[in-house]
Every structure is written in structure tokens, then in C-alpha cells.
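J.: Let's see this in three dimensions:
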Amino acid sequence: MKKDILTMGFEIPGFSNLEKDFSSNISLMDADIIAISPEAISPNGYGWISFSSGGGCYDVSTSARFVENTKHLKKELSDMLELGKTVFLFLNQKQSFSLAINVTSPRKGHNTYNTTSSSNYDFLPINIGKITSASGEKIHFFGNQLFSDFNKKFGHYLTYKAYLENTESSEVIYTGKDKSKVLGSVNRVGSGYLITLPQIEYENEKFIEYDEENDKDIWSKEAISFGNSLIQCLIDIDSKISLESAKTPIPEWANKNEFSTKNALLINESIETNNRKIEEITEKIIQLKDEFAKENKIKDLLFETGTPLEDSVTEALITLGYEAENYNDGVLELDQVIISPEKHRFIGECEGKDTKDINITKFRQLLESLNADFARDEVQEKAFGILFGNPQRLLEPKSRKLDFTEKCKIGAEREKIALVRTSDLFEIIKYLRENENEEFKKNCRDAIYNGLGKIVKFPKIPKQ
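T.: Coordinates of the predicted model:
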């Protein structure tokens, strides 16, 4: 039997026509399945009012429309579920909205708004549990047979933006590393099912192509294949879960061993054994992914900027034998305070540029940091400065032509500040991650100290 699907806030590649707008008050009567992402549930319009004291709310008319749209969707979903239909809810971040119920004007030119709070989950006809916004990719499949094909095909596209707690009345599909944090569940509602799942994320670069003839973006063949597969999976889940609900639930007494064949008991034991193996393997994969991410963090030296670059530089310095950490006392913040085994003290600043070289702005900031650090009562001797630069960070290192501007180089020579290209630092750290060589570490530290006033030239990496 053909199944009709509608989506809201959830665009299936190749099937954009299925997506309906939250504010349209559309009837869901003709749909057998609906897939919703709460990301689409928000007040529509430009009716935001900012308060002079900070914060704000949506105006009365915008708020009233949102409340009405929410009530309408809630009623439509409730009717669907009572009729035995299926709702897929792809969990997204929980958002709260301040809505104006009414407004008064106690004096001319001043409005007072009576407000209430609402969220992008208020359209749900049932309580699915406590919803907490959190993001990540460590998702554990609980082995529910109905979702095994979905997990096989789309498990690697899943990422979570929220988790559920206190879901005792639901059947778990996915959890986080902490099994009490539910990322997917089956909820029986009336004669239908409300199924929560993590978000599905795909790469737009692979799924969208440019149609030169019609001057517009179109779905790629890969995207359409993905969309077809996803729709079929949702239909299959709906069909199987509907079939199961038509059967009489097994009475508790019928689960006793005396009513099972020996073969059934062996099969069940095998299932439990394999589920334990799956759990062990899943835990191992999570551990390996953590180790992989940690090991790959040195790559941030090649292409990152901001805090990720600062963190990778700090780790690199520790690998070289320095003591290094960020400093922030609420007044003064320093990217790195660095102390070498030779008792040389440095202040480090980091900067990454997409397409340009490292300019004088960050250099001046480093000078200010050095002076502010020296002004602290506990500092008796002025530190040396190191400017870590990642110019043209989006290019492969061998293709980069720029490093530091001429003004930076002149200033560094005058102020005796070391200039370090983080791409050079990467090669050093990569070698030291693979080889224990204390002498080479010392030579690298000497290169930085002796390189004060210029671009640091690290020693050649020993032949392996």
C-alpha cells in the first residue's frame, strides 16, 4: 500500500516538495507518516521587541500566531496518532521563546508587556521526557530489530542535538555513551507511534550540484538515491511497527522457559551474547574514536585559528618539554604562559589567517600582553615573546607563499620576539609523536630561544 509522507523542518534530499511550513496551518489528514524537526518550530515574522533593560519578547500578534500554530499542529498530530499513523521526531536543540500575552501603556511612550514562555517542543501531544540540548556524535544503537536497516544505512549520518531523560514508558532505540541519555525512542500513542531519532546530517557539497542551463542548485543523483532510501526506510519502519501492534502482546507468563522450545532458548541466549559483544565493540569504537581525535589534534597546527589553534600550540609546547598553559585572571588573558626546562619564560600569542600573512595587529597585542604580564606583582622578570602564526591556513603548507608581514619581522627584530610558523611546528611534533628523542626536543627549544627576533628555523628532522 502506498504511504503518503509529509515533512516539517526536515528536508529529504530530492523530495523538497514534501516539506510543509509550520506557519501554514496545513492539515495532516492525508499523511500516513510525518517527519518533523523542532528546528522549524518558531515564531514567524519580524515582531521582536527589545527591552531597554535587556532581553525582549515577540509582540502580541506574532506571539498569538505562534500559539495558534502550535495548538493546530498539536491537534493534527494527536489526531494522526489516534488513527494509528506514525510521527518521526528528529530531536533538535530545545529553544525557548518569550511571548507577549498583552501590552499596557502605564504612561506615554512606555509599554509594559505581560509575557509567557514557550518552546519549540510545545507542539507535542505527549510528554516524551525531559529534553536537554547537547550535541555530539557518540551514538549507541540498542539493537532494536525494527530499526536495524535504518541504523545500517544511516547510522553514520546521525548526530545528536538533544537527549531525553525519564523515558520509562518508551522503548529505547539509541542512547549516548551514558545509557540514561536517550537519543531515540518509540512511544505508543493511541493506535499510532511517535518515534524520536537523532538528527540526520549530510554534506551539502556532495548532495547539491549547480545546473548551469537553468542557473540554479539541484539535488545530485547521490542525494536523490539517499532520499529514496530514507523514505523507504521510514515506510518500512511504519509498516513493521503497525504489523506488530496488530498482534496480541505476549503475556508475561508466556515468556517462561517452560513455554519455549530448546531451540528458542538457544537462539535467545545467542542474541543476548551477541548484544553484549555489540556493546563491547561499540564501547571500543567510541574509545578508538576518542584516541583518533586526540592523535589528530596536532593537525590543528596546519589549518586552525582561534581557540583550537591555541590549544594545539599548547599541546605542542608540552610535547617539546615546556610547561605551557592558558592564563586568565578575569582581567588579563594570555594564550600561553610558557616555561622551558632551561627556566626561560615566554608569553605566546596565536593567530591564523585564511588567505593572508600574519600582520602587525597580533604583534601589537603580544607586546601589550608582555607589558601587562610584567606589571603583575608576582612577575619579577619580563618574559620573552613568541608569535605563533598560521598564515594562508586553508592552503596545503607546501603551497603557502606568505608568513609574517615585513612590519612584523622588523618589530620582532627590534623587540626580540620569536616568530613561529605553526606548520613548521607540526612537522616537529609529528616526528616526536613517533620517536622519543630528548636531544631533538632540546635542540628545538634552543632554536626557539636563539630565534628571538626572527622567524624560528627548527633543526632538521633526524633520519629514521
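J.: CA only for contacts and neighbour counts going forward, please
T.: OK.
J.: where does the residue lying closest to residue 191 once chain neighbours are set aside land in three-state SS?
T.: With Cα to Cα, 6 or more residues apart in numbering as the measure, residue 84 is the residue that lies nearest to residue 191, at 4.1 Å, once sequence neighbours are left out. Three states are possible here, and by DSSP: H, G, I helix; E, B strand; the rest coil the one that applies to residue 84 is coil.
J.: Show the contacting residues for residue 84.
T.: Applying Cα atoms under 8 Å, 6 or more residues apart in numbering to residue 84 gives the contacts 190-193, 242.
J.: Among these, which one lies nearest to residue 459?
T.: The shortest gap between residue 459 and any of the contacts of residue 84 belongs to residue 193, at 65.3 Å (Cα to Cα).
J.: The stretch 51-200 of the chain: helices as residue ranges?
T.: Using DSSP state H, counting those that start in this stretch, the helices of the stretch 51-200 of the chain run over residues 60-82, 148-154.
J.: did I read that right, residue 462 in a helix?
T.: No. Residue 462 sits outside any helix when classified using three-state DSSP, being coil.
J.: Now do the strands in the stretch 351-464 of the chain.
T.: If you assign secondary structure with DSSP state E, counting those that start in this stretch, the strands in the stretch 351-464 of the chain sit at 384-390, 417-421.
J.: Could you save the helices of the stretch 51-200 of the chain as TSV and add columns showing mean neighbour count and distance to residue 267?
T.: Output for the helices of the stretch 51-200 of the chain, formatted as TSV (neighbours: other Cα atoms under 10 Å; distance: least, Cα to Cα, whole Å):
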stretch	mean neighbour count	distance to residue 267
helix 60-82	19	35
helix 148-154	15	18
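J.: So for residue 393, which of those helices sits nearest?
T.: helix 148-154 (32.7 Å).
J.: now for that closest one, which elements pack on it?
T.: Based on contacts counted as 3 or more Cα pairs under 8 Å, 6 or more residues apart in numbering; DSSP states H and E, the elements that helix 148-154 packs against are helix 221-246.
J.: Could you also give me the structure for this second sequence? I'd like to compare it with the first:
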Amino acid sequence: MYEHGQEVSLDDADVVFFGLPEAPWEPKRYRGKPSLDDDDSFRYKALLSRWRTELLSALRAGKTVFVELTSPDVVYAGTGEVQRSGTGRNAEKTRLVEEVSSLAAIPYDLDGIVIGEGHEIRRVPASRLLSSYWTKFGSLSWYEMRFAKQQGLKPLLTSRNSEQLVGAVVAAEGGGHLVLLPAVYLGEHDDATEGGDSSAGEASFRLNSIDFVQRLLGVDSELRGTPSSPPPGWATGTAYETATQRKLREDLLKAQAEEEAARRHKEEIESALQDASSLQGLLFGQGRQLEEAVLRALRLMGIEAQRHVDDESEFDAVFGIDGQRFLGETEGRDRAAIDIDKITQLERNIGEDFTRDEVAEHARGVLFGNPQRLTAPGEREKTFTPKCMTSAERNQFALVLTHQMFGPAAYLEATADQKYAEDCRTAITSAKGQVVQFPEVPSTDGDA
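T.: Modelled structure (predicted):
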């Protein structure tokens, strides 16, 4: 069993059982629904897109994908776009959002969705596909959403009025099948154990889980054209288990524990590698990737830097050096130099920043540019346009070529050289209307 946030592939799976991903918790509301900030919006939409792609790939590979249709999470997520209106002090920015449902993770768009819980479910008489599954788990199932009949859907289960579906199967290209099931409870249902022996409840859950998997495999076999008879419930207990089976189950549990430990260790390494790789955004990044790389580089130089986002303003980088406040803007261009447009935007941002009640003086501007980002750093010929340079000189802004930040930042990440970090900070503060000249990176023992 995997969490939705894990970077796993379904290529190794023969059969998939999938539950809808949960949206990030967010107290802020918009039109009665949670409203995610930009970071959570990006992550959640990427998560839904990744699982939709994985499930679609599994279906196209001829696999059976079971989906438990619990009540979907519906949130408002940022589109990454801002709508501007007005000019000067009357200028306003509106952050654009869109409604996003956890159902987007399923590679099939359902029509006529109605959210609501119910327990009276009828199996479609003409379909025998779920007969074995429903015999065992029909009484343990309920629906939290209904959907309309539509082309491509073969009805399996309906609500009481038989007009809306709560279970169906979709034949996918490539021979796979998407089986939509209502919610099911695999926990203990014997009232005698409630509040009593927890081990009895756990044992019941494990037996139900084993039976659940066996019956899903039976559905899969029938869909593949090789029907098999799942073992009856009484045969899934320990009474008829051989010594060899018990030994193998113990070995399996041990192997699963080792696999889980290895998986966690792998995830820790992958996370550390991702963090370590973020500095490379200074070389070829743009947008959010470049912003994050610049913030990380500044922090390595001993500068407390962060993005600023509120209902009225959004600045790429805000930081202080030796009591002086700076406001930064980032820009990456594929093949061109950084032009005056970003300097003009930086001027507007500084003016907008100064209107805030908590700001007592104008910040100094820093433009972090990554020109010709698709060209190797040593082969780049364009930096900032003449107009950009002239405007920076007039405003006493510092200009930073982010690919020239990479060497100093990588060195500081490896050494935490405080004196060198101080020299980097001085280079930024002393560049008034000029391109920042970072100090030469000291040689290390590992250098040739």
C-alpha cells in the first residue's frame, strides 16, 4: 500500500486499487470551499495529474484498476495567473483560481455527479461481474457519490431508484478495465468487540482484507477472460493453514518490513537529492524554479530571504543585508538578454512595497537575470540590454547573473565558509547600478 504523495510507478502492479487523493488542509475559504495557496495549488494539481497519467498508463497496459469512490475533495486552486486592473496607486491585482476535484485523478470524466451518502445499493441483475464480491462486501458498502449513465460505462451498481449509478466498469483502450466501486468498510463489525479486545478487531480486519483482495482478483480474472473461483471465507483463516504457509507468511512480513524501511530510506535520499539539485535552477531555470534557486543561494550566503505574497502584493524575493532592505525580481529568458521590462516591473514593485504600512523606507532593487538560459553558461554572450543597464544605474539597482551565483552557492553549500559568504553579501550591497561581481570561488582539496 502506498501513499498518494509517494513517487511510485504502477508498472510493476498487475492489479491496482486506488482511493481518491486528499486535498491539502487549508482553513482559508472561497465560495464555501478550501482555497489553496500557490504552493499547495501547484503540488496538488501536479499530484492529480501524475496519478491520472499513471492510471491511464496502467489501463493501456491491459491492467484492471479498481477505484473506491468516496466523497471527492473539491477545492479552489491558483491558476498561476494574476489579473491586473487600474494604474498607479489604484492598481489592483486579482489572483485567478479554478475549482479542482480529486476526481481529476481518475482517467475518466463522470457526468451528473451528485454528492451524498446512501446505503441502499442494488446490483444490476444483468451483470454477474461483481456477484462474488457483492455477496461478501455488499453489506459492508455504501455510496458517497452517484453519477449518471453515459456511453462507455457498463452499469454494475445503482442507487435505490436505479436512475443513478454508484458502480460501473469502463473498458479502456489496450484491454484494461476501470472498475468504479462504492466505499467499503473492512474493519471489525462485531459489536461484541467494540471497546474490547483490539487484537480481535485487527484480526477481523486482516481476514476481511485478504478476502477483499481475493475477490478483487476474481473480478480481474473474469475481466481478463480467465475466471477463477475465490476461496470461501472459511478457507481464508488460519485453521487450514499449513506450517509452510505460516513460515512463508512470516518471511513475507519480514520482507515487507525491510522493503518499507528501504523505501523510506530511498525517499529520504531522493528528497535530499532534490534539494541539492535545486541550485541548478540558477543555470537554466525560469519562473518558480529560478525563484526557489535564488532564495536558496541567498540563504547559503547568510541572507534571510523569502518570497512575499499577500492579497495585494507578490514579490519574488525580499531580504536584508546589514540593516538594508532589498527587494528582488527574477527573470529567465530562453535565448535573449534581460530587457528593461523587468527593471520597470521592479520599480513598480518597490513603489507598491513602500505603500505598505509596515514599510518605512524604499527598498533597494536587485534584478536576478538568467539570460540565454538554454545556452551553456560559458557560451553566453548576452546579459542585460543597454536600456536595462542604464535604468539600473539610474535607480542604483544591483544586477545579478544567476549562472554566476551557482559557483559561489555550490561552494558555500559544501563548506559553509562564513568569510566567503560575507564577501558575497558585500558584493551584492556594493553593486549600485552594476552587475554583481562575486568573489572568486576558493579552491578546495578536491579540485585538480
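J.: Could you report the TM-score for this superposition?
T.: Here the superposed chains carry a TM-score of 0.53, computed using TM-score structural alignment, normalised by the length of the second structure; 280 aligned residues with a Cα RMSD of 4.3 Å.
J.: re earlier: closest one to residue 78 of the first structure among the strands of the stretch 351-464 of the first structure?
T.: Go through the strands of the stretch 351-464 of the first structure one by one with Cα to Cα and the one that ends up closest to residue 78 of the first structure is strand 384-390, at 55.0 Å.
J.: ok, residues contacting that closest one?
T.: Counting contacts by Cα under 8 Å, 6+ apart, the residues outside strand 384-390 of the first structure that touch it are 301-305, 313, 344-353, 358, 363, 366-367, 370, 403-404, 416-423, 452.
J.: let's go with 7 Å and repeat that
T.: Residues from elsewhere that reach strand 384-390 of the first structure, judged by Cα atoms under 7 Å, 6 or more residues apart in numbering: 302, 345-353, 358, 417-423.
J.: circling back to that earlier point, okay, and which of the contacts of residue 84 of the first structure map to strands?
T.: 192-193 (DSSP state E).
J.: Quick check on the contacts of residue 84 of the first structure: which are buried?
T.: In terms of neighbour count (16 or more other Cα atoms under 10 Å), the buried residues within these are 192-193, 242.
J.: Which positions within stretch 279-288 of the first structure qualify as buried?
T.: By neighbour count with 16+ other Cα under 10 Å, stretch 279-288 of the first structure contains the buried residues 279, 282, 286.
J.: With distance to residue 398 of the first structure added, can I get the buried ones among the contacts of residue 84 of the first structure in JSON lines?
T.: Formatted as JSON lines, the entries for those read as follows, by distance: Cα to Cα, whole Å:
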{"residue": "192", "distance to residue 398 of the first structure": "59"}
{"residue": "193", "distance to residue 398 of the first structure": "56"}
{"residue": "242", "distance to residue 398 of the first structure": "59"}
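J.: those strands in the stretch 101-250 of the first structure, which residues are they?
T.: 110-119, 130-136, 140-141, 158-165, 171-175, 182-189, 192-197, 199-200, 208-211, 216-219.
J.: so the third one matches what in the second structure?
T.: It stands for strand 140-141 of the first structure. Following TM-score structural alignment, strand 140-141 of the first structure has no partner segment in the second structure.
J.: ok, back up a step: can I get the strands of the stretch 351-464 of the first structure in CSV including distance to residue 438 of the first structure and mean neighbour count?
T.: Shown next, in CSV, are the strands of the stretch 351-464 of the first structure (distance: least, Cα to Cα, whole Å; neighbours: other Cα atoms under 10 Å):
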stretch, distance to residue 438 of the first structure, mean neighbour count
strand 384-390, 22, 26
strand 417-421, 21, 26
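J.: I'd like those as TSV, with distance to residue 49 of the first structure appended.
T.: Written out in TSV, the entries for the strands of the stretch 351-464 of the first structure read as follows (distance: least, Cα to Cα, whole Å):
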stretch	distance to residue 49 of the first structure
strand 384-390	42
strand 417-421	48
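J.: quick revisit: between the buried ones among the contacts of residue 84 of the first structure, which is closest to residue 10 of the first structure?
T.: Closest approach to residue 10 of the first structure among these (Cα to Cα): residue 193, at 18.5 Å.
J.: Isn't the closest one up against residue 187?
T.: Yes. Taking Cα atoms under 7 Å as the contact criterion, residue 193 of the first structure and residue 187 are neighbours in contact, 5.6 Å apart.
J.: Now do the SS call for residue 145 of the second structure.
T.: Under three-state DSSP, residue 145 of the second structure falls in the strand class.
J.: brain fart, residue 94 of the second structure
T.: For residue 94 of the second structure, the reduced secondary structure class is strand; criterion used: three-state DSSP.
J.: Give the helix, strand or coil label for the closest residue in space to it that isn't next to it in sequence.
T.: Beyond its immediate neighbours in the sequence, the residue positioned closest to residue 94 of the second structure (Cα to Cα, 6+ apart) is residue 83, lying 5.0 Å away. Look at residue 83 of the second structure: counting by three-state DSSP, its state is strand.
J.: Residue 34 of the first structure versus residue 164 of the first structure, what's the distance?
T.: Residue 164 of the first structure sits at a distance of 21 Å from residue 34 of the first structure (criterion: Cα to Cα, to the nearest Å).
J.: and if you look at residue 420 of the first structure?
T.: According to Cα to Cα, residue 420 of the first structure and residue 34 of the first structure sit 55 Å apart.
J.: on that earlier part again, list the contacts of the residue nearest to residue 94 of the second structure.
T.: 93-96.
J.: what does residue 294 of the second structure align to in the first structure?
T.: In the superposition onto the first structure, residue 294 of the second structure corresponds to residue 313 when matched by TM-score structural alignment.
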